[in-house]
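Engineer: Dropping the sequence and predicted coords here.
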Amino acid sequence: MGEFELIRHYFAAASCAQVGEGVALGIGDDCALLDLPAGEQLAVSTDTLVSGVHFPDSADPFLLGQRALGVSVSDLAAMGATPIGFTLALTLPTAEPTWLQAFAAGLDQMARQCALSLIGGDTTRGPLSLTLTVFGRVPRGLALTRTGAQIGDLLCVGGDLGAAAGALPLVLGQRQAAAEIAEPLLARYWSPQPQLALGQALRGKATAALDISDGLLADCGHIAAASGVALMVEQARLPLSAALLALLGEDAARHCALSGGDDYRLAFTLPAEHLAELQAAGWSLHVIGRAEAGHGVQLLDHRGQCITPPARGYQHFGNPSD
């Protein structure tokens, strides 16, 4: 099967490849064309996932399709953007029909769930890797960024932390667990749910935001550096799921929450006056700390004393514990 036949058969024919809102021209030409309403800006983000680095070589292709797109769309959520479309650059060692069919089905399911149109991309031969670029729109001046956190803001997250990191031994076959424990953890790893609606609800309220991909402490460090504040994380207030606690126990679960990565929850700073309004609207927000004068991220124990975590998060180049 040639490159263009592969694209037509597995991707151009998928339901997510049909032209949707904001897409004037999709797959089939040299470029896609996007329409933006007046007063809105284009949000763009690119992620690459490499076999053996971001997912196991033996990964189920359906689950991989879901995960690859979910991870990328999370960046749109972090900016408060409304999704428009995405491109896929797919590098494959061989064009295996069974693998391609399952991968395309998983990709399509996540795309429909996130209201995204597949608008183009590329295929080539080589070691398995996936590069996705996502496009969204956001009202001018209302995008959530990493700058803007103010002294006195609350530090919040949009749900429990650490589940995907806790699932990694299950994903790699290094550990087993009962279904009621394993299934919710594996779902968090393979089917991350971008918090798009929450990001949009935070427009005009949150002062800074990002999605947690490399670990809470490491990613909060980006907000602290960009905003010129110190973020104080209260260890006792970390939200941990029952499944994660049952699998690992409290100490290891807390470590996953702090530095494990792959959560794809939103972390954001919020003036205290907005908290009650958001909670009354039904958003599951967890206050885990605050912004103070200073720099960097500090982890506090139950007495409010600073403690040193064993690791802060993942880095591709450099010491993972930095």
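Structural biologist: Yep, it's here.
Engineer: CA only for contacts and neighbour counts going forward, please
Structural biologist: Noted.
Engineer: Which residue ranges of the stretch 101-250 of the chain form strands?
Structural biologist: Counting by DSSP state E, counting those that start in this stretch, the stretch 101-250 of the chain has strands at residues 117-125, 129-139, 154-157, 208-211, 230-234.
Engineer: okay, the ones you listed in a markdown table with distance to residue 58 and mean neighbour count next?
Structural biologist: A markdown table is the format used below for the strands of the stretch 101-250 of the chain (distance: least, Cα to Cα, whole Å; neighbours: other Cα atoms under 10 Å):
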| stretch | distance to residue 58 | mean neighbour count |
| --- | --- | --- |
| strand 117-125 | 18 | 21 |
| strand 129-139 | 13 | 21 |
| strand 154-157 | 32 | 25 |
| strand 208-211 | 27 | 28 |
| strand 230-234 | 37 | 25 |
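Engineer: Put this next to the first one:
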Amino acid sequence: MSGKGEFDFIRDRLAPLAAGFKGALGLKDDAALLSVRAGRELVITADTLVEGRHFLKDTDPALVARKALAANLSDLAAMAARPLAYMTNIVWPSGSPEDFRTRFADGLALAQDDYALPLIGGDTTSGDGPWVIAITAFGEVPAGRAVLRSGARISDRLVVTGRIGDACLGLKVAQKQYQPSSEDAEYLVGRLNLPTPRLPLAEALQAHAHAAIDVSDGLIADARHIADASGLGVTIELDELPLSDAARRWLDEQDDTRAARLQLASFGDDYELACAVPEARVDTFLAELRKGGVDGRVVGHFHDGTGAAVLSDGQAVEAGAGGFTHF
């Protein structure tokens, strides 16, 4: 790294992000102190973003920071948890200029203000490889009320929040593989770089969902994760995929709309929630989502069996992995 040293950066740019949280100890100790209220359980999650794999090399560091935190908080949202604090470990590319690190810290400040939680610690170093950001987030949930992947039951409906596939198209725009209108381009790239964790839906999930997961690897793959954890199979209806207006305009240009829908359902980075909801509660659950400003749609169901079956117009579709794989 160039410019200020590690401890100068921590003191000047990261320590202010811990202000007001007593257990952070001003980022001056080797660890932090975190308490959970009586009757609550601590929920902990960690995610790593790698330059060139999870975000493009020339992405604004402030956007990378915001996405890194939002992606992590999406895991808390899937378990119906309220965020408390986070830690960040960063491997800066060797020779990173001071402005690069400053932009990242600026983005973190914006992100944690959005979600009202402090930085409480972590580590910074540098290396010759790609830029790596690892965040650990802490949340709390009423004891026994966490929504797990393993709770789906036979005949539960697969409900997905928001829109699926925008991040896929945002990457195409960013890589100049697709050139929509300037309005659609701005929207799609924004969905890629600035996901919205569905934290306000915690109470609705606790009240109605048997299981949930955030859609980070792809809707098909993530729905299969719920099914596998619950010892069930899942059927997904591609024609019910909830799409934004921008995604529909892209779809209208495609020769093979079935393959196009499959691509959108398999890409990931949507950071919506896929939930297993009892059929009798679906209408109530969808109504509560709307009260929270989020649409929801039934896109499939859970049943006896294994794996994920994908249908379009009633016909089976070969989905392959159905999402992103890390190895």
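Structural biologist: The structure has been received and is ready for your questions. It should be emphasised that the depicted structure is a prediction, and the values quoted were computed from it without experimental measurement.
Engineer: if we can go back for a sec, okay, the strands of the stretch 101-250 of structure 1 in a markdown table with distance to residue 180 of structure 1 next?
Structural biologist: Formatted as a markdown table, the strands of the stretch 101-250 of structure 1 follow (distance: least, Cα to Cα, whole Å):
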| stretch | distance to residue 180 of structure 1 |
| --- | --- |
| strand 117-125 | 34 |
| strand 129-139 | 31 |
| strand 154-157 | 25 |
| strand 208-211 | 27 |
| strand 230-234 | 29 |
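Engineer: quick one: secondary structure of residue 269 of structure 1?
Structural biologist: Classification of residue 269 of structure 1 using DSSP: H, G, I helix; E, B strand; the rest coil returns strand.
Engineer: OK, contacts around it?
Structural biologist: By Cα atoms under 8 Å, 6 or more residues apart in numbering, residue 269 of structure 1 lies in contact with 149-150, 153-156, 206-209, 290-291.
Engineer: Same check on residue 33 of structure 1?
Structural biologist: 23-26.
Engineer: Could you report the distance from it to residue 23 of structure 1?
Structural biologist: Computed as Cα to Cα, to the nearest Å, the residue 33 of structure 1 to residue 23 of structure 1 distance reads 6 Å.
Engineer: circling back: so which of the contacts of residue 33 of structure 1 sit within strands?
Structural biologist: 23-25 (DSSP state E).
Engineer: Identify, from the residues you listed, the entry nearest to residue 69 of structure 1.
Structural biologist: If you rank those by distance to residue 69 of structure 1 using Cα to Cα, residue 23 comes first, at 18.1 Å.
Engineer: Leaving out the residues flanking it, which one is nearest to that closest one?
Structural biologist: Excluding the flanking residues, the one nearest residue 23 of structure 1 by Cα to Cα, 6 or more residues apart in numbering is residue 34, at 4.6 Å.
Engineer: Isn't the one you found up against residue 27?
Structural biologist: No: taking contacts as Cα atoms under 8 Å, residue 34 of structure 1 lies outside contact range of residue 27: 11.9 Å.
Engineer: the more surrounded of these two?
Structural biologist: Each of residue 34 of structure 1 and residue 27 has its neighbours counted (other Cα atoms under 10 Å); residue 27 has more, 22 against 18.
Engineer: Which residues are in contact with the more buried one?
Structural biologist: Taking Cα under 8 Å, 6+ apart, one finds 12, 17, 118-120 in contact with residue 27 of structure 1.
Engineer: quick one, helices of the stretch 1-150 of structure 1?
Structural biologist: 3-6, 61-78, 97-113 (DSSP state H, counting those that start in this stretch).
Engineer: Then the stretch 201-322 of structure 1?
Structural biologist: So, for the stretch 201-322 of structure 1 - with DSSP H, counting those that start in this stretch - the helices run 216-227, 242-248, 250-259, 275-280.
Engineer: Counting neighbours, which bits of the third one end up buried?
Structural biologist: Residues of helix 250-259 of structure 1 classed as buried under the neighbour-count rule (16 or more other Cα atoms under 10 Å) are 253-259.
Engineer: how about those in CSV, adding distance to residue 197 of structure 1?
Structural biologist: CSV is the format used below for the buried residues of helix 250-259 of structure 1 (distance: Cα to Cα, whole Å):
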residue, distance to residue 197 of structure 1
253, 27
254, 27
255, 28
256, 25
257, 23
258, 24
259, 25
